[in-house]
Every structure is written in structure tokens, then in C-alpha cells.
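Colleague: Sequence plus predicted model, see below.
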Amino acid sequence: MKYGIELRHLHYFVCVAEELHFSRAADRLGMAQAPLSQQIRLLEERLGTKLFRRTTRRVELTPAGEIFLRHSQEMLGGLDRAVTHTRSISGEKSGTISVSGVHLALSHVLPPIIRDFRKSYPAVTVDVQVLGTAQQLQLLQANKIQIAFIRSTNPAGFFKTERVLQEGFVAVVPIDHPLAKKESLLIKDFAGEPIITYAPTVGASYYHAIMDALRRGGIHPVIVQEVSHTLAISTLVAAGVGIAIAPSWLAYNPSPYLVYKPLPEIPQEVELLVAWHAEEQSRVVLDFLDLARGSRQ
């Protein structure tokens, strides 16, 4: 490897960085402490900078060490994904696949998919992370994730998508609000009410669906705050800042301060898509996608 740095050096460094203790790191690696310390010093010499500050009481990362840790974890993670792809094409059923999704995907869509996937691939680790659509597409294009559960977005040549589900909306109101006594709400009920909604640059599909519904109902919304996440909406409504319209999945998150009311006037028009790289060939990933397709709602 260029600069004389080998993968084992990265493993050693990451282990010490995670433990911040040379003796514990050596035990974890199954080696003596002295050769581990020697390898870290050699790595520092080849990098030309100190990675750790060592005292008699503690070990801590230097600023350079913190940066190198992020790069090392990224390189080792990339190697793991490369091994998984290679093994899956050759028929081996082990390794790791990286799956990401918006909040709804992680809380309501992915659990049964992963459960069924593990029946066929018990030795494959599914690395899961919650991310927004834009960040997911960046990672998908860089081959840092294999499967993304995203909101509708402009098409691009590097990925393919299929719809997994469509969802509607609910009204979110404080439990002591007069509207909380009604069975369901109409758009006209929002007239004159302080409204919490999404910022137009984030949660774009939610924002446009909500604003379009209010306009169709002849409502000029009194927007008191814009937020970037659905859970922030529920927090602010519970605090009495205003009322809101939110995706229906929020109703599965009960709160002692809130009630959720159906909004039949707003169609179920917000999509959740599963996306994958257009040139994906891994049998493991393609089998995961087949399960995702079977979960359509």
C-alpha cells in the first residue's frame, strides 16, 4: 500500500482509538501491548504526525487522529462492503449490506423485511441507518450503501426505484385543544389556527402536499414555525405552539399530550420508494430488494 501503510495498521489504529487504552486494545486484538504500541508509532512515523496523546493516566486522539479515524473507518467499511458484494456474486452468504431509510422506513417498513431476509441469510449483517433522501442518494452514488428507502425525487441515471407504499396525513392537535373533540377534521378547521409545518427546502413532498391541500380549501395558513423533521412537529404541537398536518405514520407514535385526527380531504399521495444502484449485481442485495417489493402497501 502507498506510504507503507497496511490494512492491519488501520485495524490496530481503529481498535486503540475506540478503546483509548493500549492494554485493552491489545487484549481485543489478541496480541501483546508492546508490539501494538510499536505498530502505532510506525503508523505515526509514516503519516508524519501524532495520532494519540499519551500520558500516564490517559490516551486521547489528537485532531489529526480524529480525522484519520473517520477515514480509517470509512476505508475498512468499504472493504467490508466490497467483500460482501464479491462473496454474494460467487454464491457465499456472509458479510454486510448497508441499508438506509427515512424514519418511516426504519420504524414501519424495514423490520419485517430484515426478519425475512435473515431467514435466508443468517450470516449477513444488515447495517441500518436513518438518513434523509438527499444524503441517501449521495451515499448510494458513492457505493457506500446498497439500498435506500427514500421519498420521491428527481430521477437520475445511477439508480433505480420502485414504490413501496403511499401514505396520507393526519391532523396533530394538543389533547386539550377544542378540535381534539372532533372525530375527524376538515381543511376548513385550520382557518385562523397557528400552524406548524415543514420548511419548503426539506421534507419537500410533505410540504407541497400540505400547502396544496390548504390552498384548495381556501385557507391562508398562519404559519408560526417551520421545521425539518416530523418528530419536531409533534414536540412543538405538544408544547402548545400550534397545530399541524403530518404524515399518517406519526399516529403510531402515541403521546400523552397529543391526539391525531384523520384528514380524509388530503389524498394518500406521498410515496416511499426503495432505491438501488442501477448496475447492482449482488445476489444478496437483489434478494433483499425482492423482499422489499413484496412488502408493498
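Modeller: Happy to help now that I have it.
Colleague: alpha carbons only for contacts and neighbour counts from here, please
Modeller: Noted.
Colleague: need the strands for the stretch 151-297 of the chain, in chain order.
Modeller: Secondary structure of the stretch 151-297 of the chain (DSSP state E, counting those that start in this stretch): strands located at 159-167, 169-174, 194-198, 222-227, 243-247, 258-262, 270-277.
Colleague: starting at the chain centroid, how far to the longest one?
Modeller: Strand 159-167 has its C-alpha centroid displaced from the chain centroid by 16 Å (C-alpha atoms, centre = their mean, to the nearest Å).
Colleague: need the strands of the stretch 151-297 of the chain in a markdown table with distance to residue 114 and mean neighbour count, can you?
Modeller: Listed next are the strands of the stretch 151-297 of the chain as a markdown table, based on distance: least, C-alpha to C-alpha, whole Å; neighbours: other C-alpha atoms under 10 Å:
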| stretch | distance to residue 114 | mean neighbour count |
| --- | --- | --- |
| strand 159-167 | 15 | 17 |
| strand 169-174 | 27 | 24 |
| strand 194-198 | 30 | 23 |
| strand 222-227 | 31 | 15 |
| strand 243-247 | 24 | 24 |
| strand 258-262 | 29 | 22 |
| strand 270-277 | 14 | 22 |
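Colleague: mind checking which of those is nearest residue 99?
Modeller: strand 270-277 (9.8 Å; C-alpha to C-alpha).
Colleague: let's bring in a second one:
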Amino acid sequence: MELRQLHYFLTVAEELHFGRAAKRLQMTQPPLSQQIQQLENELGVLLFKRTKRHVELTKAGTTFLEGVTRTLEQLNQTIDSSQRAQRGEIGKLEVGFVGSATYDILPPLIREYQNQYPNVELKLQELSTPNQINELDHQKLDIGFVRPPIQGDAITSEIIHETPCILALPKHHPLTKEKEIQVSMLQNQPFIVVSRNIWPELYDDIVALCRNEGFSLQIKQEATEYQTVIGLIAAGIGIAIVPASMKNYSVKDVVYREIANANLTAKMAIAYQKDRLTSEAGNFIKLIRKLK
């Protein structure tokens, strides 16, 4: 039994006329009649009662029609699902992110992706950059939102977002009286920083900024994410240079000031294994590039 024979049978059953059915199928009547007869012989049942003027389904034909209709509907659904899976419209996407990504680029991106691909199961994991690279290496993540630079021979990365850095201070710190902070004013101030192994590029940039002004950065406390940094600032532990997007992280007793001529920026990158990029991940990356 061949799939085309089922389509032939269904068309004849709908038309109850071999001539009209043959026309719909864009074939001549004799080959169609032969195919139906061959199907009947294979099944061992008579599907149609035929006269010179009339064609009707037999009882066996009616039963077979019900089954064929269900089968073809299921097959069409399966084909459609397979095609959608290949296009990345259904499936699963594992995304890692650093916590600070939730204050700028990530929320609108996730909303838009879910609007466009509602049948993709999206799983999000908050992880540090090193942990995301490890998960990507072990194929446990499809895409990571990370802080560059990225190490790893199999990992591809690209900068997708860049934001200026500002100074975050406790509410009652003397420097809050200044409208704009000069770098020289940061000398001897207790700093809270995100650890170098978590975000080496920005850490080194901050150290270099102070060194270029002739003093060393006084590190009072290190943290793994900027949410923690902001919390420690609110507690009066010290001050910090943070991405401007952290102003969206509303915390009482923390104020922000511009730093004159600092030219510090915080970069966000996406990282992925190019050689194992799924359709779902490919669609996600296209959307990132469109929205950035």
C-alpha cells in the first residue's frame, strides 16, 4: 500500500465519480481505476460499488474512509510539526544570563521572542560568565548573555550591547553633593567591585582609570554580581563604578553620579557554539541583532 493510493481513494470517495476524481488528480481515468483495484486486491475488500452510472462506498469502504481520513490528518499534522521544528518554531531553548542583563537588554528581548515563538519552551538560568562558558562547553546551554572577553576555542561571541558606567554611592556620602564626579575625587575611597574572574575587562578598566590619575583603587569588598554591589553600597560599605543600567535596579539609599571624562563602558555579549547552533537559537540570535 502506498500513500498516493490513499490519496487516490480519498479523492474518489469524495467525488463518487472516477472521471471527476481523475480530473482533480490531474490524471486519466484508467490508471486511477487500476490503482483503486490494486488497493482493493491488497486489502482483500471491495471499497466501491460500481455501475456504469453510479459509484458508492461499500460498508468496508466507509470504514476504510474514516481510518484514512484520520491517518492523513495525523500525517499532515506530523509533517507540519516537523517543518515548524526545522524552522525553530517549536522546541526548546536554554539561555544563560548574568544578573545585570535583566536591567536592560534581556526583558524586552524575552518578551518579543515569546511573542514570535510561543511554542518554544524557553529555559533561563542566571549564571556567572565563567559558569556559562562551562555550560556552553558541555552543551547544557544554547546561548549565554555574558561579559566579555570570552575564552574558549569552540565558543563564538559578539558584542550586542554597550552602556556607559556611572558612580553609585550611599545616600549620605559626601560626594553626593557633587553634580559630576572627577576621577581624582575617588582617591582613598573604599570601593566595591565585581571580582576580576567574573568580569575581567571592566575590573581592569576601573583599575587603569585610577592608575592613570596617579592612585591605586582601594578595594574594600568584592562581589559576583552588581545586585550584590548595590546592596552593599546601600549598607554604606563603599562606593562602586557600575553600568548605568543599574539605575533600573531601584534600591533605597543609593544615588548615582556621572564621572567626568571616565569613558568607561560595560559591554554585554552573546556566546554560543556556532557548530551546534539550533534553529531555535538561530532565531533568537537574529532577533537580538534586530533589537540591539
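Modeller: Arrived safely, thanks for sending. Since we're looking at a predicted model, the values are computed, not measured.
Colleague: mind listing what's buried in the longest helix along structure 1?
Modeller: Identified as the longest helix of structure 1 according to DSSP state H is helix 63-90. Neighbour-count burial for helix 63-90 of structure 1 flags 65, 68, 69, 72, 81, 82, 84, 85, 86, 87, 88 (criterion: 16 or more other C-alpha atoms under 10 Å).
Colleague: can these go into JSON lines with extra columns for distance to residue 133 of structure 1?
Modeller: Shown next, in JSON lines, are the buried residues of helix 63-90 of structure 1 (distance: C-alpha to C-alpha, whole Å):
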{"residue": "65", "distance to residue 133 of structure 1": "31"}
{"residue": "68", "distance to residue 133 of structure 1": "27"}
{"residue": "69", "distance to residue 133 of structure 1": "26"}
{"residue": "72", "distance to residue 133 of structure 1": "26"}
{"residue": "81", "distance to residue 133 of structure 1": "21"}
{"residue": "82", "distance to residue 133 of structure 1": "24"}
{"residue": "84", "distance to residue 133 of structure 1": "24"}
{"residue": "85", "distance to residue 133 of structure 1": "24"}
{"residue": "86", "distance to residue 133 of structure 1": "27"}
{"residue": "87", "distance to residue 133 of structure 1": "29"}
{"residue": "88", "distance to residue 133 of structure 1": "27"}
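Colleague: how about residue 211 of structure 1, what's its partner in structure 2?
Modeller: In structure 2, the residue matched to residue 211 of structure 1 (TM-score structural alignment) is residue 207.
Colleague: Give me the neighbour count for its match.
Modeller: Neighbours of residue 207 of structure 2 under the rule other C-alpha atoms under 10 Å: 15.
Colleague: Run a quick check on it versus residue 216, I expect a contact.
Modeller: Yes: with contact defined as C-alpha atoms under 8 Å, residue 207 of structure 2 counts as touching residue 216 (7.1 Å).
Colleague: picking up where we left off before, nearest to residue 139 of structure 1, of the strands of the stretch 151-297 of structure 1?
Modeller: strand 270-277 (10.4 Å).
Colleague: The closest one vs structure 2, average offset?
Modeller: Overlaying structure 2 shows strand 270-277 of structure 1 at a mean distance of 1.4 Å from the equivalent residues (mean C-alpha distance after the TM-score superposition for structure 1).
Colleague: give me the stretch of structure 2 that that strand matches.
Modeller: Aligned by TM-score structural alignment, strand 270-277 of structure 1 falls on residues 266-273 of structure 2.
Colleague: Any chance you could list what contacts that stretch?
Modeller: 101, 133, 136-137, 142-148, 150, 154-165, 202, 243 (C-alpha atoms under 8 Å, 6 or more residues apart in numbering).
Colleague: could you redo the last one with a cut-off of 6 Å?
Modeller: Contact partners of stretch 266-273 of structure 2, identified using C-alpha atoms under 6 Å, 6 or more residues apart in numbering, comprise 143-147, 154-163, 243.
Colleague: same thing with stretch 81-100 of structure 1?
Modeller: In contact with stretch 81-100 of structure 1 (C-alpha under 6 Å, 6+ apart) are residues 123-130, 145-148, 282-284.
Colleague: Much appreciated, bye for now.
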